[in-house]
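J.: kindly return the folded structure for what I paste below:
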Amino acid sequence: MIDFWLAAGLLLLVALSFLLIPVLRSRRAQLEEDRTALNVALYQERVAELQTQQEEGVLNAAQMDAGRAEAARELLADTEGVAAPRVSRLGKPAPLLAAVLVPVLALGLYLHFGASDKVELTREFSQPPQSMDEMTRRLERAVAAQPDSAEALYFLGRTYMTQDRPADAAKIFERTVNLAGRQPELLGQWAQAQYFADGKQWSEKIQALTDEALKADPKEVTSLGLLGIAAFEGQRYQQAIDYWNRLMEQLPPDDQSRVALQGGITRATEKLVASGGKVAEAPAAKPAARLKVHVDLAAELKGKVQPGDSVFIFARATSGPPAPLAAKRLTVADLPATVELGDADAMMPQLKLSNFPEVQLVARISRAGQPTAGEWVGRSQPLASSTTAPQTLTIDSPDK
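T.: Predicted coordinates:
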């Protein structure tokens, strides 16, 4: 903050200089006016002296006129270049009063409407926190300075959860939902915080939050995990196994929480068997999609492309997100070529071929190496993602 106030002080001095310059100029004008008055007085004194000498007979008329002319020339020489005095309507006290009031008023307005607290927070966040408590204090100040920031509220809620303050976290997540909308992830976080704030007592409010989250996103991980915990605590072991198995499907293979989650499934299975129950078989997993595509270049285009041009081959949902579900990259020199597009080639884990019933195959040539825009393209007709027959795709049209 010191450098900020130094810069502000420098700007203030510049501003004050514009106010004080008229005062200094008025003083200079006053000095020039005083000097002119003195010269006039000396001239009048000289003329009176010449008249006395003429009356005493020392000077004749011609000498008198010559002396008067000489005195006049001296007066003109002394006053030459002196500007006419300017009369200020404001008066001398006005600039001085403004010089005092302007910085005071500016400081008051900045402290009221300015963002000194946000500047200080920015400086603080540029340095790593020394402890979790310090991080919490920073986030609390950030929320106080920006109460409409859903991002700051979300991180503060997550921090409260790590500090075992679920009641505070539940209030923060509720504010976040009111600001950012009823997004599935936020609803899941709110439900989880409320569950622990209520002493692990399930309630209609928590049930409604998790139901809403899973209705919007059946793969919302926080809600799945929470429902599994609640089912386990309520000795509904089969439901706990089902929820946790659904959660396992959403986690990456190298996720550290998979070990703990598998341990929970094992304990729930043991308790279910010990109570005389039988674990229901999980529904058969949907087979992974795999499309085999033969890609070639139309004969009339072979003279219009270069061997090093990029070729992007991908499948995208006919009804769904525009992002590719699976993609491969080749060059024109590799054509013709046969590639396979499957779930293993997914751009994002939640966007797999097998999750969409119908897709379209696209092959694009891009000299700039951009998958979203190029010079030439080939597209297939919509087909089922479960298709097993080999497909042929020819690049034959300008990319528009």
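J.: use CA for all of it now, contacts and neighbours both
T.: OK.
J.: buried set for stretch 18-27?
T.: Within stretch 18-27, the residues scored as buried using 16 or more other Cα atoms under 10 Å are L19, V23, S26.
J.: in helices only, show me those.
T.: If you go by DSSP state H, the buried residues of stretch 18-27 have L19, V23, S26 in helices.
J.: want to throw these into a markdown table with distance to A69?
T.: Formatted as a markdown table, these follow (distance: Cα to Cα, whole Å):
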| residue | distance to A69 |
| --- | --- |
| L19 | 44 |
| V23 | 38 |
| S26 | 33 |
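J.: contacts for stretch 63-76 next, please.
T.: For stretch 63-76, contacts defined as Cα atoms under 8 Å, 6 or more residues apart in numbering pick out N39, V40, Y43, R46, V47, L50, Q51, Q54.
J.: need the buried ones from those residues selected in ChimeraX.
T.: Restricted to buried positions by 16+ other Cα under 10 Å, the ChimeraX selection for these reads:
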select :39,40,43,46,47,50,51
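J.: just the contacts of stretch 63-76 now: which is nearest F196?
T.: Set against F196, the nearest of those by Cα to Cα is N39 (95.0 Å).
J.: over to that closest one. Which of the three states is it?
T.: helix (DSSP: H, G, I helix; E, B strand; the rest coil).
J.: then K328?
T.: K328 - assigned by three-state DSSP - is strand.
J.: excluding chain neighbours, what is closest to it?
T.: I313 (5.2 Å; Cα to Cα, 6 or more residues apart in numbering).
J.: and L297, by the same measure?
T.: In space, L297 is closest to I395, 5.0 Å off (Cα to Cα, 6+ apart).
J.: which SSE is M248 in?
T.: Here M248, judged by DSSP states H and E, is contained in helix 237-250.
J.: next, the buried residues of that helix.
T.: Neighbour count says helix 237-250 has Y237, Q238, Q239, A240, I241, D242, Y243, W244, N245, R246, L247, M248 buried, by 16+ other Cα under 10 Å.
J.: show me what that helix is packed up against.
T.: helix 221-233, helix 257-274 (3 or more Cα pairs under 8 Å, 6 or more residues apart in numbering; DSSP states H and E).
J.: to check against the first, give me the structure of this:
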Amino acid sequence: MLNCSQSLSTDELAMRKPLWTPVIVSVLIGGSAAGYYLLSDYKALETQQAVIAAAPFEQLSLSQMSDKRILTLQAKLYDDKQNAKLWYQLGNAYMYNGEYDNAVLVFDYAIRLTPSPTAMHYSAKASALYYANGQHLTADVQVLLEQALALEPNNQTALMMLAANEFMNVRYQQAIDLWVQLLDSDQQGLDRVSIINSINQAKQFIQ
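T.: Below you'll find the predicted structure:
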């Protein structure tokens, strides 16, 4: 467990990129949205939460609401530094804003403060680290993905990231196998159309 002295300092939490910094979302697979899909969960989650919390800020853009949400979460964490859920929510907010280094930092705090971290925690940190490293699946990212899949063999984020990596490294059949595994898992919220399009595109390269 972290104590107050181990929590992030004001300067660390205040470390922010300019609001105009674009969210870098590369299309990993030509003509499909695989790169975007890896971030879509964070986008959808933060958009929904920002809109729900936006009653006093109805004239703000989604970007401004997201920034407001980050400041609100930071303020709550100053008063409740041991709250793993708040750290995780802050990580999602940073992911939405494309602040991946910050997301890695706070997802790590969420994991350390959670008695039994879930696949969601490990895959979230893996995603943040992946983008912080310029979309490279490093050894550290691989370890986090393995931890996520050990807890949840069909974790969407982990399998999508691995499939995209296989595709980028011209291992098309391996990518297809991972996408098929996702489809067979029949999970709610799965973008089946995008995955099927990716599978069909990979098959074209094999033929």
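J.: adding secondary structure, write the contacts of stretch 63-76 of structure 1 out as JSON lines.
T.: As requested, the contacts of stretch 63-76 of structure 1 are exported to JSON lines (three-state DSSP):
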{"residue": "N39", "secondary structure": "helix"}
{"residue": "V40", "secondary structure": "helix"}
{"residue": "Y43", "secondary structure": "helix"}
{"residue": "R46", "secondary structure": "helix"}
{"residue": "V47", "secondary structure": "helix"}
{"residue": "L50", "secondary structure": "helix"}
{"residue": "Q51", "secondary structure": "helix"}
{"residue": "Q54", "secondary structure": "helix"}
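J.: okay, helices next: where are they in structure 2?
T.: Using DSSP H, helices in structure 2 cover 10-14, 34-52, 62-79, 84-96, 100-113, 119-132, 139-151, 156-168, 172-185, 192-206.
J.: can you give me the buried ones in the fifth one?
T.: Spelled out, that is helix 100-113 of structure 2. Using 16+ other Cα under 10 Å as the test for burial, helix 100-113 of structure 2 gives 100-111, 113.
J.: hang on, the residue nearest to K328 of structure 1 in a strand?
T.: Yes - assessed with three-state DSSP, I313 of structure 1 lies in a strand.
J.: now for it, how many residues are close by?
T.: When neighbours are counted by other Cα atoms under 10 Å, I313 of structure 1 registers 26.
J.: if I look at it, how far off is A327 of structure 1?
T.: Separation of I313 of structure 1 from A327 of structure 1 (Cα to Cα, to the nearest Å): 6 Å.
J.: and what of K292 of structure 1?
T.: K292 of structure 1 is 12 Å from A327 of structure 1, by Cα to Cα.
J.: contacting residues for K203 of structure 2?
T.: Applying Cα under 8 Å, 6+ apart, we find K203 of structure 2 in contact with Y172, Q173, I176.
J.: preserved in structure 1, out of those residues?
T.: By both residues aligned by TM-score structural alignment, their matches' Cα atoms under 8 Å, the contacts of K203 of structure 2 still in contact after alignment to structure 1 are Y172, Q173, I176.
J.: skip the chain neighbours and tell me the closest residue to A175 of structure 2.
T.: Using Cα to Cα, 6+ apart, the closest residue to A175 of structure 2 is A163 (4.3 Å).
J.: show me what the one you found lines up with in structure 1.
T.: Counting by TM-score structural alignment, A163 of structure 2 lines up with G228 in structure 1.
J.: and that match, what does it touch?
T.: Q239, A240, I241, D242, Y243, W244.
J.: and of those residues, the nearest to T136 of structure 1?
T.: W244 (31.3 Å).
J.: the closest one matches what in structure 2?
T.: W244 of structure 1 maps onto W179 in structure 2, by TM-score structural alignment.
J.: pretty sure its match contacts L162?
T.: No - assessed by Cα atoms under 8 Å, W179 of structure 2 is found out of contact with L162, at 9.4 Å.
J.: picking that back up, in JSON lines, list the buried residues of helix 237-250 of structure 1 along with distance to K271 of structure 1.
T.: Converted to JSON lines, these look like this (distance: Cα to Cα, whole Å):
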{"residue": "Y237", "distance to K271 of structure 1": "7"}
{"residue": "Q238", "distance to K271 of structure 1": "10"}
{"residue": "Q239", "distance to K271 of structure 1": "12"}
{"residue": "A240", "distance to K271 of structure 1": "11"}
{"residue": "I241", "distance to K271 of structure 1": "11"}
{"residue": "D242", "distance to K271 of structure 1": "14"}
{"residue": "Y243", "distance to K271 of structure 1": "16"}
{"residue": "W244", "distance to K271 of structure 1": "15"}
{"residue": "N245", "distance to K271 of structure 1": "16"}
{"residue": "R246", "distance to K271 of structure 1": "19"}
{"residue": "L247", "distance to K271 of structure 1": "20"}
{"residue": "M248", "distance to K271 of structure 1": "20"}
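J.: what's the closest of those residues to F196 of structure 1?
T.: A240 (17.5 Å).
J.: distance of the closest one from A15 of structure 1?
T.: Distance of A240 of structure 1 to A15 of structure 1, given as Cα to Cα: 70 Å.
J.: S194 of structure 2 matches what in structure 1?
T.: S194 of structure 2 maps onto A260 in structure 1 when the alignment is built from TM-score structural alignment.
J.: and V106 of structure 2, by the same measure?
T.: So V106 of structure 2 corresponds to I172, using TM-score structural alignment.
J.: with adjacent residues omitted, what lies nearest to that match?
T.: Going by Cα to Cα, 6+ apart, I172 of structure 1 has G157 as its nearest residue, at 5.5 Å.
J.: trace the one you found over to structure 2, please.
T.: Aligned partner of G157 of structure 1 by TM-score structural alignment: G91.
J.: show me what counts as buried in whichever helix or strand L393 of structure 1 is part of.
T.: Following DSSP H and E, one finds L393 of structure 1 within strand 391-395. Buried positions in strand 391-395 of structure 1, judged by neighbour count with 16+ other Cα under 10 Å: Q391, L393, T394, I395.
J.: map the second one across to structure 2 for me.
T.: L393 of structure 1 is assigned no aligned equivalent in structure 2, the criterion being TM-score structural alignment.
J.: okay, now the nearest residue to L393 of structure 1 once chain neighbours are set aside: neighbour count?
T.: Nearest residue to L393 of structure 1 in three dimensions, chain neighbours excluded: V295, at 4.8 Å (Cα to Cα, 6+ apart). Residue crowding around V295 of structure 1 was assessed by other Cα under 10 Å; the count is 22.
J.: in structure 2, what range does the host helix or strand of V295 of structure 1 match?
T.: Under the criterion of DSSP H and E, V295 of structure 1 resides in strand 290-297. Residue correspondence for strand 290-297 of structure 1 in structure 2, counting by TM-score structural alignment: none.
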